[in-house]
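In: sharing a model that was predicted from the sequence below.
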Amino acid sequence: MHIDIITVLPGLLEGPFSHSILKRAEEKGLAKVEIHDLRDYGIGKQKTVDGYAFGGGAGMVMMIEPIANCIESLKKLRDYDEIIYMTPDGETFNQSTANALSLKKNLIILCGHYKGVDERVRQIFITKEISIGDFVLSGGELPAALVTDAIIRLLPGVLNDETSALTDSFQDGLLAPPVFTRPADYAGWKVPEVLLSGHAAKIESWRFDQSVRRTHERRPDLMNDGISKERDDNNIEQNDN
């Protein structure tokens, strides 16, 4: 996978991609993330990338010319599956979107800034618009890093245990169950006995019940239509016994 990120603040993205899983993915040759400074494509001696909004109003707007020049330059190198714009009014990013994007080969992510981009950029170039939530940040750099992390960790071979990503929260529409490690007894706080039993079927059943219970309590909006409220209540009642 090749991900090109276009930004006016490349320094904000240097840290996230030089450590941990993202660095490992690049070292293994499984993914490549390139950061492109939009000012390299700026207009005139000042390398201008923004201008005042037509019609007046506060704030600057990212100009179409630098963005178009950058995107067209990249498109000469490879074919892109999606050109993504990070914006508060895009579709809310979730695990399903991450799963779908992890199957792509080449992506461009454009980081919004100031009051956003000239609308013509969205009309001409952008194929997908993504938001990470109903709030506004100073720019799209941190959201782009989050989206990139969520995508790359799903690529086969990136995680040491490839089944780990399949048991994360949201993969099956539920939150992940509680997890425990050593010691089995800490100051009287004990690990549930079923997890120490070695009985795989019982452990799997306990984990599913706990996922349903946790999702029901914390994120009822996520409850899968295929899991009836009656089953939710039964699971919760069983765990209380």
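Out: Okay, I see it.
In: drop to CA atoms for contacts and neighbour counts, all remaining ones
Out: Fine.
In: could you point out which element follows whichever helix in the chain runs longest?
Out: For the chain, the longest helix by residue count, based on DSSP state H, is helix 200-218. Once the chain leaves helix 200-218, the next helix or strand it forms, by DSSP states H and E, is helix 229-240.
In: comparison target, given below:
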Amino acid sequence: MLTINIISIFPDFFTGPLGLSIPKRAAEAGLVRYNCVDLRSFATDKHKTVDDAPFGGGPGMVMKPAPFFDAVESVGATAPIVLLSPRGKVFSHADAVRFAEGTELTLLCGHYKDVDQRVADHLATEEISLGDFVLSGGEPAALAVVDAVVRLLPGAMSDIESARTDSFFDRGLSAPSYTRPAEYRGFKVPDVLLSGNHAEIDRWRREEGERLTRERGG
């Protein structure tokens, strides 16, 4: 079983999404356990403060290191301990596979202006980003990582072959998909997909995937 610890000031953010679809089925099947930890539980003042003004001045607030360290220690987390951060390397399918092959994953969700750098340097084992943009907090990014990882757990999907034909699964982008009707508002499905010739269909899908990967810089 994979245990996923999610440390956040908004643990309720995950209740709805993790109770739906593949994340829910995987948990019910005993493939994954979600442990959402409220970072404010590790604040030491009556107001449950987890942020403070940055040294050196400037706008915004910075999340304090102590609550993160204490929260991680409370669950006995081991690597990988991932800080969701715009400074991190971009999350990839290879990362999802790597995390899915483990037994534990801990995700640290920042908020406000930034997280004290000592969390990145001395607590997290890696930093991961979803891309060159900034979210209001690490929670949406953490949820994306969880979804990408959990669907790869053996038995999580009813049809693992569906996952194997996804984009980035041992290759670049996947070919476009079509379903009934064969013509809609004058827009037709490529003839090859209606031909019944599986060798030609496989060739078309391979070539289309390669074309899209080239065009999009993959």
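Out: Everything's here; your move. Model, not experiment: these values are computed from the prediction.
In: for the helix or strand where residue 61 of the first structure lies, give me the average deviation versus the second structure.
Out: Assigned by DSSP H and E, residue 61 of the first structure belongs to strand 60-62. When the second structure is superposed, strand 60-62 of the first structure averages 1.2 Å from its matched positions, counting by mean CA distance after the TM-score superposition for the first structure.
In: any idea which helix or strand comes after that strand?
Out: Per DSSP H and E, strand 60-62 of the first structure leads on to helix 64-75 as the next helix or strand towards the C-terminus.
In: list the contacts of that next one.
Out: Here helix 64-75 of the first structure makes contact (CA atoms under 8 Å, 6 or more residues apart in numbering) with 6, 38, 39, 41, 42, 43, 49, 117, 118, 120, 121, 125.
In: so among those, which ones count as buried?
Out: With burial judged by 16 or more other CA atoms under 10 Å, the buried subset of the contacts of helix 64-75 of the first structure is 6, 38, 39, 41, 42, 49, 117, 118, 121, 125.
In: from these, which two are the most distant?
Out: Largest separation among these by CA to CA: 39 and 125, giving 18.6 Å.
In: nearest spatial neighbour of the aligned residue in the second structure for residue 86 of the first structure, skipping sequence neighbours?
Out: Taking TM-score structural alignment, the alignment pairs residue 86 of the first structure with residue 84 from the second structure. Leaving aside its chain neighbours, residue 84 of the second structure sits nearest to residue 128 (5.1 Å; criterion: CA to CA, 6 or more residues apart in numbering).
In: the first structure: which residue goes with the one you found?
Out: Applying TM-score structural alignment, one finds that residue 128 of the second structure aligns to residue 130 in the first structure.
In: tally of neighbours for that match?
Out: 22 (other CA atoms under 10 Å).
In: tell me the spacing between it and residue 199 of the first structure.
Out: Here residue 130 of the first structure is placed at a distance of 43 Å from residue 199 of the first structure (CA to CA, to the nearest Å).
In: and the helices in the second structure?
Out: Using DSSP H, the helices assigned to the second structure run over residues 15-18, 21-28, 65-74, 93-100, 117-122, 139-150, 160-164, 198-215.
In: superposed on the first structure, what's the mean shift for the fifth one?
Out: Read it as helix 117-122 of the second structure. Relative to the first structure, helix 117-122 of the second structure is 1.6 Å off (mean CA distance after the TM-score superposition for the first structure).
In: quick one: the strand of greatest length in the first structure to the second structure mean distance?
Out: The longest strand of the first structure (DSSP state E) is strand 82-92. Average distance, strand 82-92 of the first structure versus aligned residues of the second structure after superposition (mean CA distance after the TM-score superposition for the first structure): 0.4 Å.
In: chain center to that strand, what's the gap?
Out: Distance of strand 82-92 of the first structure from its chain centroid, counting by CA atoms, centre = their mean, to the nearest Å, is 11 Å.
In: packing partners of it?
Out: Under the contact definition 3 or more CA pairs under 8 Å, 6 or more residues apart in numbering; DSSP states H and E, strand 82-92 of the first structure sits against strand 106-111, strand 128-131.
In: look up the closest residue to the spatially most central residue of the second structure, ignoring the ones flanking it.
Out: Central residue of the second structure (CA atoms, centre = their mean): residue 145, 1.0 Å from the mean position. Sequence neighbours aside, residue 96 is the residue nearest to residue 145 of the second structure in space, at 7.2 Å (criterion: CA to CA, 6+ apart).
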